[in-house]
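Participant: What follows is a predicted structure for the sequence shown.
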Amino acid sequence: MLAFDSAAKRFGPVAALDGCTFEARPGRITGFLGPNGAGKTTAMRAVFGLVRLDAGAVSWRGAPVTGVERARFGYMPEERGLYPRMRVREQLLYLGQLCGRTDSDVGQIADRWLERLGLADRATDRLDALSHGNQQRVQLIAALVNEPDLLVLDEPFSGLDPIAMAAMADLLAELAAAGATVLFSSHQLDLVEELCEDVVIIDHGRIVLAGDLTDLRAAVPQRFVDIRYRGLAPDWSRLATVQVVEAKDGHARLQVDRDADLAAVVAAARSSGDVVSFAYQPPTLSELFRQAVAA
């Protein structure tokens, strides 16, 4: 398990990390979320010793993180961390050797991932000859050549098309199912909601929400109603316990209290037209996120 315990880091007057405490558990995918500049990248770099904490600690399996442990970690930074003029397979071998693997071991692992991600025929190309999406795939392989126990990825889905995003999501799920600890950041909250069991939300260097996503959604006192209808838009202002989250032709999403009169909501919709569908739901991850960073 990866654990942050009261981690703090300042850059001049800016508190990039302000007493951060959270965990990423083995065999699970943890989504690490926050607005731009919230502290996500600083926290990830602290795992690898690229940022020295002012206070607090990062631990792995209950012990301080050392170079031995980091040789079993995989890291995919948001900014390209590879050599653009170096050939793809050559640099994968080099990076794997830095982690202490033998040439033959790294070669087999690299070739397996190149084949899996559709890059076997580009293995001898220079990195800068590849498209952005293929460079992103190579960067992922670079994080996997040491068969890591912990995988930390900073915006891994950036620039990928929908097919490539689905393939990477499946891959991360597979790695977690095999026992790896996976922590990744993303601004694509719909993807995080679909993929992650756990989420950690950071804002201005502080953890504002963390835990099992299902439990976090269930704990919110408000519920949401999605209504699709035919006809004129209902006058939701007549319902005191209803807040309109989104409204457009034929559809409305409403925030209601747990004890709200749902029959009155349906009646208001029927007063203007025909109700096509009605769904009573906990908040989405996007709604959780907005509530957490606005608090």
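Facilitator: Ah, there it is. Residues are numbered from 1 along each chain as shown.
Participant: drop to CA atoms for contacts and neighbour counts, all remaining ones
Facilitator: Will do.
Participant: quick one, what contacts the closest residue to residue 10 other than its chain neighbours?
Facilitator: Setting aside the residues directly before and after it, residue 10 is nearest to residue 16 in space (Cα to Cα, 6 or more residues apart in numbering), at 5.5 Å. Contacts here follow Cα atoms under 8 Å, 6 or more residues apart in numbering; on that basis residue 16 touches 8, 9, 10, 37, 38, 39, 42, 204, 205.
Participant: tell me which of those residues is nearest to residue 257?
Facilitator: Distances from these to residue 257 were compared by Cα to Cα; the smallest belongs to residue 204, at 29.3 Å.
Participant: Could you report the neighbour count for the spatially closest residue to the closest one that is not a sequence neighbour?
Facilitator: Excluding the flanking residues, the one nearest residue 204 by Cα to Cα, 6+ apart is residue 38, at 4.7 Å. Close neighbours of residue 38, defined as other Cα atoms under 10 Å, add up to 20.
Participant: hold the first one in mind and look at this next one:
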Amino acid sequence: MSDPLIIDRLTKRYGDLTALRDMTFTVHPGEIFGFVGSNGAGKSTTMRIVLGVLAADSGTVSLGNRPIDLALRRRIGYMPEERGLYPKMKVGEQLQYLAELHGLSRADAASTVRDWLTRLGIADRIDDTVDDLSLGNQQRAQLAAALVHDPAVLVLDEPFSGLDPVAVDVMSDVLKEKAAQGVPVIFSSHQLDLVQRLCDRVGIIAKGEMRALGTVDELRAHGGVEIEIVGPSTVDNWADGLPGVTSVRVAGPDTTVVGVAPDADDQQILRAALDHGPVRRFTPRTPDLTELFREVVSA
């Protein structure tokens, strides 16, 4: 079982711009943590500080009770958002070299490289140069580079970018497998449906600050309950001012989405809708992560 990855009060400034402000969260062993935010929110900055690529102005990063130093960073599998492999070098030779840098013997490195390329579906490209691969296969090779040394922590910046659905499934299975082995896994992504499906917990960052943190169910519950009503014309504004209705959103010419308070009488809302025409659908639902993300980021 690995130790938790602990990010504690990281602050990073560039002149007058504060890129991170008191960024704090923990990724537990065996947990897949989704780190989401708009472009420029501070996700990559946080990850680069974890890897020592950037230095924080204040705050600490530790693995368990040990501040991360060069020796511990060797135990991290890192996948940068930008392609980090040498484009003119053969895939197999490059991964072999990286594995040996991490201390594997030549024979063990060759074996693990072959295993990961097979697992990720690009074993037949082992003798191709990186720039001969499609963007999706470059992403698979980049993931293999993060895994060849059997890391104790995985830090992945936009790992699903450019992948087709089959490759997304392969990469998802790999992340779940590593988490099942007790490895803390953190990844950033703009594909919020994927984050919602994969992650045990999610942190939503905006303007360098953590704005929401919890399990997907906790975050969605915090967003309240909505009811989607299809039928009455939205031109009538029939839902405005109803008791227990906290928000009204038009989602189409005959579709109204109302936010409701916990003690709202949904039958009263249904009756009000029926007074303005037939109701074809009346569906209570919890907002998904994408809707919650928009709300948190725009707040």
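Facilitator: Structure received. These numbers were taken from a predicted model, which means no experiment stands behind them.
Participant: Just confirm residue 137 of the first structure is within a helix.
Facilitator: Yes: with DSSP: H, G, I helix; E, B strand; the rest coil as the criterion, residue 137 of the first structure is part of a helix.
Participant: Please name the nearest non-neighbouring residue to whatever residue of the second structure lines up with it.
Facilitator: Using TM-score structural alignment as the criterion, the counterpart of residue 137 of the first structure in the second structure is residue 140. Nearest-residue entry for residue 140 of the second structure: residue 120, 6.3 Å, with adjacent residues in sequence omitted and distances by Cα to Cα, 6+ apart.
Participant: And the one you found? What does it align with in the first structure?
Facilitator: With TM-score structural alignment defining the correspondence, residue 120 of the second structure maps onto residue 117 in the first structure.
Participant: related to what we said a few turns ago, kindly state which residue of the second structure is aligned to the residue nearest to residue 10 of the first structure.
Facilitator: Under the alignment (TM-score structural alignment), residue 16 of the first structure pairs with residue 19 in the second structure.
Participant: count of residues packed around residue 219 of the first structure?
Facilitator: A count of neighbours around residue 219 of the first structure, defined by other Cα under 10 Å, yields 11.
Participant: coming back round to it: ok, how many other residues are close to the residue nearest to residue 140 of the second structure?
Facilitator: If you count neighbours by other Cα under 10 Å, residue 120 of the second structure ends up with 18.
Participant: Could you do residue 146 of the first structure as well?
Facilitator: Going by other Cα under 10 Å, the residues that sit close to residue 146 of the first structure add up to 24.
Participant: Could you look up the SS state of the alignment partner in the second structure of it?
Facilitator: Taking TM-score structural alignment as the criterion, the aligned counterpart of residue 146 of the first structure in the second structure is residue 149. Following three-state DSSP, we place residue 149 of the second structure in the coil state.
Participant: Now residue 149 of the second structure: closest residue in space, sequence neighbours ignored.
Facilitator: residue 99 (5.7 Å).
Participant: so which strand or helix has the one you found?
Facilitator: Using DSSP states H and E, residue 99 of the second structure falls within helix 91-101.
Participant: corresponding residues in the first structure for that helix?
Facilitator: Going by TM-score structural alignment, helix 91-101 of the second structure lines up with residues 88-98 of the first structure.
Participant: Mind listing what's buried along the matching stretch?
Facilitator: 88, 89, 91, 92, 93, 94, 95, 96, 97 (16 or more other Cα atoms under 10 Å).
Participant: And stretch 183-192 of the first structure, by the same measure?
Facilitator: Neighbour-count burial for stretch 183-192 of the first structure flags 183, 184, 185, 186, 187, 189, 191, 192 (criterion: 16+ other Cα under 10 Å).
Participant: burial of the closest residue to residue 236 of the second structure other than its chain neighbours, as a residue count?
Facilitator: Nearest non-adjacent residue to residue 236 of the second structure, counting by Cα to Cα, 6+ apart: residue 276, 7.9 Å away. Using other Cα under 10 Å, the number of residues around residue 276 of the second structure comes to 16.
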